[in-house]
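Peer 1: Just a sequence and a predicted model for now, questions to come.
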Amino acid sequence: MIVGIDLGTTHSLVGAYSESGSRLFPNALGDVLTPSVVSVDGSTVLVGQAARERLISHPHHTVASFKRWMGTARETRLGDRSFRPEELSALVLRSLLADAEAALGEKIEEAVISVPAYFSDAQRKATRTAGELAGVRVERLINEPTAAALAYGLQNRDGEGRFLVFDLGGGTFDVSILECFENVFEVHASAGDNFLGGEDFLDVLVEAFCQDNHLRQPAILAQEYGQLRRRLELLKRELGGTAVAPLQMAIGGRDYVWSIDEERFARLAEPLVQRMRTPIERAMRDAKLQPSQLDEIVLVGGASRMPLVARLVSRMFGRLPLRHVNPDQAIALGASVAAGLKSRDAKLEEIILTDVCPYTLGTQIARRDPNGQIHTGFFHPIILRNSTVPVSREDQFFPMHDNQQKLTIDIFQGENPLVANNIKLGEITVDLDKRRQTDENGVTVRFTYDINGLLQVEVTEHASKRRHELLLEQNPGLMTPEEIRARLAALAELKVHPREQQENIAVLARAERLYEEFLHERERLQEWIMHFRAILDTQDNTLIARQRGQFVEALDALEAQA
């Protein structure tokens, strides 16, 4: 069985393609959205809503937004051990797979996972590694905007069409321009910002609150800071449907009353809005299109609900965007279609999905100025960004000096004219015949980039015809196969709460979070927690379910008073 997964910065979802179309699977709490949060509780790992509740009550044992660290060697300390981003993502994937298996009644062996279109080679490989650590094959990654287009069924429109998909999630921003014709989805251009999303707009509110109330963020206790972010996230959502949103909360023993209107929020967030314009303009320029040549604009991603996003798109393209598919679910629904295509579901008409290389790939060269001085460190592109993959390009290079003994072909990824500002992926060193002149000691360098994100570099010496080859399967910061095996064994030793206990864990975590927030209700909350733990000890599932329902109602009423 193949499932489609949206592994998001804020929330993650899993689904599959069935006779009635894409179907998303709920988690143990009955919600299709699973928070991408991991928490360590003693020797046990929590994932999802229960972990999210602990962001406030146990901030040093809980982590979120780790998708932004994919492709790096960054480690996060939780409890008595450290986790890499791939491992944290793998724990979320395991939770999603357990939900899918509970719904389908069969083992999941393969997954199609969506990734931001602007994810680098290293980030894509890290996502595959996360799947491997979670116990599934990930042969296919699908770009999030392409998945969104599948969810909208743009391939079913009559005739040809060009579409711009605007995807603003919790942590990343993508824009892709696609063309659909005769069941072919061709991506013409992708651009984006891997560090721009709903979390950054939340940071704007946090900063405004602290400035208005003369608070220093570092001085706020971790628990109170987590509570502030949670309350401001709710306020940010309110701004989508009301002119003014108020906030009242206690910090450091003092009560603060604050409010903000949508107009001021838009003004404070203007620098972020301008950052969104740049990738849009780059994608349009790379695709060589004018706004009038686009048939539709599609908005996806939870953060795209903000009114300032719709205003930006309307101003830039002179029309209202499509938003009739739930923006939180669109990518997962499309990934499920892609999973159905990969499994060759008979109910799906064959669709060909093309992709592009998101970054320029090239090598380092030296240049000689008019005075004969040699200057090194310049980037020479070989495969340009937004080239349709698979793609193969070659160029010729020569040594700078006669009788040169070695020639190093450095492999870089990026858009800067200087290699120092790009990412080095690897190198090949060629031994030259020092008896030859520069024009006799040349090499042909061929870069080949395939649909799975693998880059193959071949260097052929002109004189001897000897070939040198490098397959870039590993990037700096990624785990080696040996490290993956070791981390896989370590993850297998972790205790994960059984799925059937998730509802009980989540309600207790919520009660503990409210205990942190409501200073004057602590005694009552403590009694409720003690009583519910006693009910759990009875192991009477009927009694537990009834008491849990009453517990949730009491917590809802308490929060409604805030």
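Peer 2: Happy to help now that I have it. All figures in this text were calculated on a predicted structure; none of them were measured in a lab. Numbers count the residues shown, from 1 in each chain.

Peer 1: from here on, contacts and neighbour counts on C-alpha atoms
Peer 2: Will do.

Peer 1: show me where the stretch 1-150 of the chain has helices.
Peer 2: For the stretch 1-150 of the chain, the helices defined by DSSP state H, counting those that start in this stretch occupy 49-57, 85-104, 121-134, 144-151.

Peer 1: angle of the second one against helix 121-134?
Peer 2: Yep, that's helix 85-104 we're talking about. 50 degrees (axes from the mean of the first three to the mean of the last three CA atoms, to 10 degrees).

Peer 1: quick one: buried residues of helix 85-104?
Peer 2: The neighbour-count criterion (16 or more other CA atoms under 10 Å) identifies 85-100, 102 as the buried residues of helix 85-104.

Peer 1: Show me the helices in the stretch 351-500 of the chain, by range?
Peer 2: Ranges of helices within the stretch 351-500 of the chain are 481-493, based on DSSP H, counting those that start in this stretch.

Peer 1: quick one: which helix or strand includes the nearest residue to Gly4 once chain neighbours are set aside?
Peer 2: Sequence neighbours aside, Ser336 is the residue nearest to Gly4 in space, at 4.1 Å (criterion: CA to CA, 6 or more residues apart in numbering). Element membership of Ser336 [criterion: DSSP states H and E] is helix 330-342.

Peer 1: That helix versus helix 144-151: what angle between them?
Peer 2: In this structure, helix 330-342 runs at an angle of 80 degrees to helix 144-151, with the same axes, to 10 degrees as the basis.

Peer 1: what about versus this one:
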Amino acid sequence: MSYAIGIDLGTTYSCVGVFRNQRVEIIPNELGKRTTPSCVAFNSFHTHIGEAAVNERAENPTNTIFGIKRIIGKDSYDDVGKFPFEITKSKSGLVIKVSFNGKKRKLKPELISAMILRKLKTDAEIYLGADVKNAVITVPATFNDKQRQATKDAALIAGLNVKRIINEPTAAALSYGIDKKQETLNVLVYDLGGGTLDVSLLEVTEGKFTVKATAGISHLGGEDFDDQLVNYLVSDINKQFKEDILRNPRVLMRLKLACERAKIMLSAYSQTTIELDSLVGGHDYSVIVTRAKFENLCLGLFKRTLDPIKQVLRENNECHVDEIVMVGGSSKIPKIQEIVSSYFGNKVLNTSMNPDEAIAAGAAIQAAMLSKNCPMDLEKITLVDITPLSLGIEITGKVFDIVVPKNSILPVKVTKGYTTAFSNQTLIKILVLEGERPLSTDNRALGEFVLKVPKAPIGTVKIDVSFTIDENGILTVSAVDKMSYSHKEIIIEGQNRRLTNEEIKAMVKEAEEFRAVDEKKLRAVRAVKAEKELRLFLSSINFSEDGESGSNITPEDRETLQTTSTEVFEWVEKNKDVSTEEYITKRDFLRSL
């Protein structure tokens, strides 16, 4: 049986789920944990992904990659210096420098994300006992077209077919409202994760989920709160030991990891102690951090999280909100909850869902809805999403003329008429933009093309420009001259994508080098699982004459079963490096006796 999975590809942690047996199951990783760090480490001979990579962050900081979600799909990044690993620009965007197998490598963010996705895919295949090819992947609502396409490219490299890209708060709302098919509610989803903040307002009514507005901050989350505490303690360490640890990546990473743990502890306790042995110059460092101090350091950032809430309410005439659903790991911070609740007149927040798993659960539901064998419970559910930013073109005077307004329902097609700017004009440049600023120079260019038109007096030539956006937010723009029927089209997915088809093929090949290590680990994990199952089966066999099993077989058969079981047990003890198939063959042989 083939399954479609839902993936929350997070800045700090990722989560994967599947909808089966009429419910969502969160898929554990090889350690049994329900979330996996979005982290990849490279050393001399191996790659480590997830939990194993986190263990490398302090000892191997320059080759341990994290926070890739903040880099993917971008041509530049203002906070490059905050990462201990090296990020540089290339013709096709940002690349990350690492050392692997004794060689210096330049890796694109898409490849790093692909390695994380591949890990999640492998975990799902082990859990489900079947191949996984299809997935729904979530992204922040504030992700632009380029970032969405880069995420799709990463999934393609990982061997996944993306059935749909959906916004994270929309996925959370789907998870929240799955059992509220008969109610009509205005639901505000507040999604504060490790790197981004998204706020969406949805109407949930009779199984229909309609996104009414969405807003967010693309660079605000748990990692920024960590950094506030790090900066405070860096100053304290400098005063105590006269050491500038900003120049020492290993020491700085040890401190950052300790601050992340302290932040988590402070959600449950009023204070915690950070203790780091031999931090600088052989000196131990110990400091008590109170929740009050942490809240004071981050208060400005905490209050900023209200801005997107105000925006979505303003765009909906300050409508009544029935439920405020809190998701994302950072939404667990008590002060965050206090600030949000206070803004709504001390309204009780809905924290009933696991904030670390809600988005993956919603993605899993959407994946099941899009599958060929959609469960009956999900057939009547519809999901209506919107465009997070306005889309349009540049017109005379470098003015941004909006064709598709923000919050337009997807999928959407809009056609708008234009004319020439001067007499005898033969070429019209169509510059496609996204944003909310009145001037084109203040918005983000997605692509451009040129349409040939016949010479004519000003205003005579009429052209229609059409914008078409699919369910994934991928944009196609076309223009046609209504006089000569000259036609030109640009698919932003293809024209302005992060990677060309050739680059994707090359990166798939490059990923195979790293994947070989993963496959070896996968075979080992499966073999261990099969060995445990065989041992369990051996221990369940009852040889006693008065036992339940023994009463159904003859003494001769009992002796044969006992002899064979002993032989198999001895074989297991002697053969420690055998395949999964061999263990299964032995088990099935015993069952046949």
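Peer 2: Arrived safely, thanks for sending. In this text the structure is predicted, and so the values were computed from the model without any measurement.

Peer 1: quick one: TM-score?
Peer 2: Once superposed, chain against chain, the TM-score is 0.84 (TM-score structural alignment, normalised by the length of the first structure); 496 aligned residues with a CA RMSD of 2.2 Å.

Peer 1: thinking again about what came up before, which residues are in contact with the residue nearest to Gly4 of the first structure?
Peer 2: Residues counted as contacts of Ser336 of the first structure (CA atoms under 8 Å, 6 or more residues apart in numbering) are 3-5, 14-17, 22-23, 112.

Peer 1: Specify, as a residue range, where stretch 402-409 of the second structure falls in the first structure.
Peer 2: Stretch 402-409 of the second structure falls opposite residues 381-388 of the first structure when the two are matched by TM-score structural alignment.

Peer 1: so how far is that stretch off the chain centroid?
Peer 2: On the basis of CA atoms, centre = their mean, to the nearest Å, stretch 381-388 of the first structure sits 23 Å off its chain's mean C-alpha point.

Peer 1: ok, now stretch 146-166 of the first structure?
Peer 2: For stretch 146-166 of the first structure, the distance between its averaged C-alpha position and the chain's averaged C-alpha position is 21 Å (CA atoms, centre = their mean).

Peer 1: got it, and stretch 273-280 of the second structure?
Peer 2: From the chain centre to the centre of stretch 273-280 of the second structure is a distance of 33 Å (CA atoms, centre = their mean).

Peer 1: ok, and what's touching it?
Peer 2: Applying CA under 8 Å, 6+ apart, the set of residues contacting stretch 273-280 of the second structure is 241, 243, 245, 251, 254-255, 258-259, 262, 283-289.

Peer 1: Would you mark the buried spots in that stretch?
Peer 2: In stretch 273-280 of the second structure, the ones that count as buried by 16+ other CA under 10 Å are 276, 279-280.

Peer 1: Stretch 126-143 of the first structure too?
Peer 2: Applying a neighbour-count criterion of 16+ other CA under 10 Å, the buried positions in stretch 126-143 of the first structure are 126-138, 140-143.

Peer 1: what's the answer for stretch 139-146 of the second structure, then?
Peer 2: Of all the residues in stretch 139-146 of the second structure, those buried under the rule 16+ other CA under 10 Å are 139-146.

Peer 1: Show me those residues that map onto strands.
Peer 2: Within these, membership in strands is found for Val139, as judged by DSSP state E.

Peer 1: Just the strands from the stretch 351-500 of the first structure, written as ranges.
Peer 2: Taking DSSP state E, counting those that start in this stretch, the strands of the stretch 351-500 of the first structure run over residues 352-353, 355-356, 361-368, 374-383, 388-389, 391-397, 406-413, 423-431, 443-449, 455-461, 467-472, 495-496.

Peer 1: Quick check: the residue sitting nearest the centre point of the second structure vs Ile49 of the second structure, distance?
Peer 2: For the second structure, the residue whose C-alpha lies nearest the mean C-alpha position (CA atoms, centre = their mean) is Leu9; its distance is 1.5 Å. Distance, Leu9 of the second structure to Ile49 of the second structure, by CA to CA, to the nearest Å: 14 Å.

Peer 1: Just tell me what Asp442 of the second structure corresponds to in the first structure.
Peer 2: Match for Asp442 of the second structure (TM-score structural alignment): Asn421.

Peer 1: and stretch 54-72 of the second structure, how far from the chain's centre?
Peer 2: 16 Å.

Peer 1: Name the residues that touch that stretch?
Peer 2: Applying CA under 8 Å, 6+ apart, the set of residues contacting stretch 54-72 of the second structure from outside is 10-12, 37-43, 53, 77, 84-86, 94, 97-99, 109-110, 112-113, 147, 150-151, 195, 219, 249-251, 253-254, 257.

Peer 1: Can you give me the stretch of the first structure that it aligns onto?
Peer 2: On the first structure, the counterpart of stretch 54-72 of the second structure by TM-score structural alignment is residues 52-70.

Peer 1: do the same with stretch 353-363 of the second structure
Peer 2: Residues 325-335 of the first structure are the counterpart of stretch 353-363 of the second structure, counting by TM-score structural alignment.

Peer 1: So which bits of that stretch are buried?
Peer 2: With the criterion 16+ other CA under 10 Å, stretch 325-335 of the first structure contains buried residues 325, 327-335.

Peer 1: List the contacts of the aligned partner of the residue nearest to the centre of the second structure in the first structure.
Peer 2: Aligning on TM-score structural alignment places Leu9 of the second structure opposite Leu7 in the first structure. Under the criterion of CA under 8 Å, 6+ apart, the contact list for Leu7 of the first structure reads 13, 36, 89, 93, 113-115.
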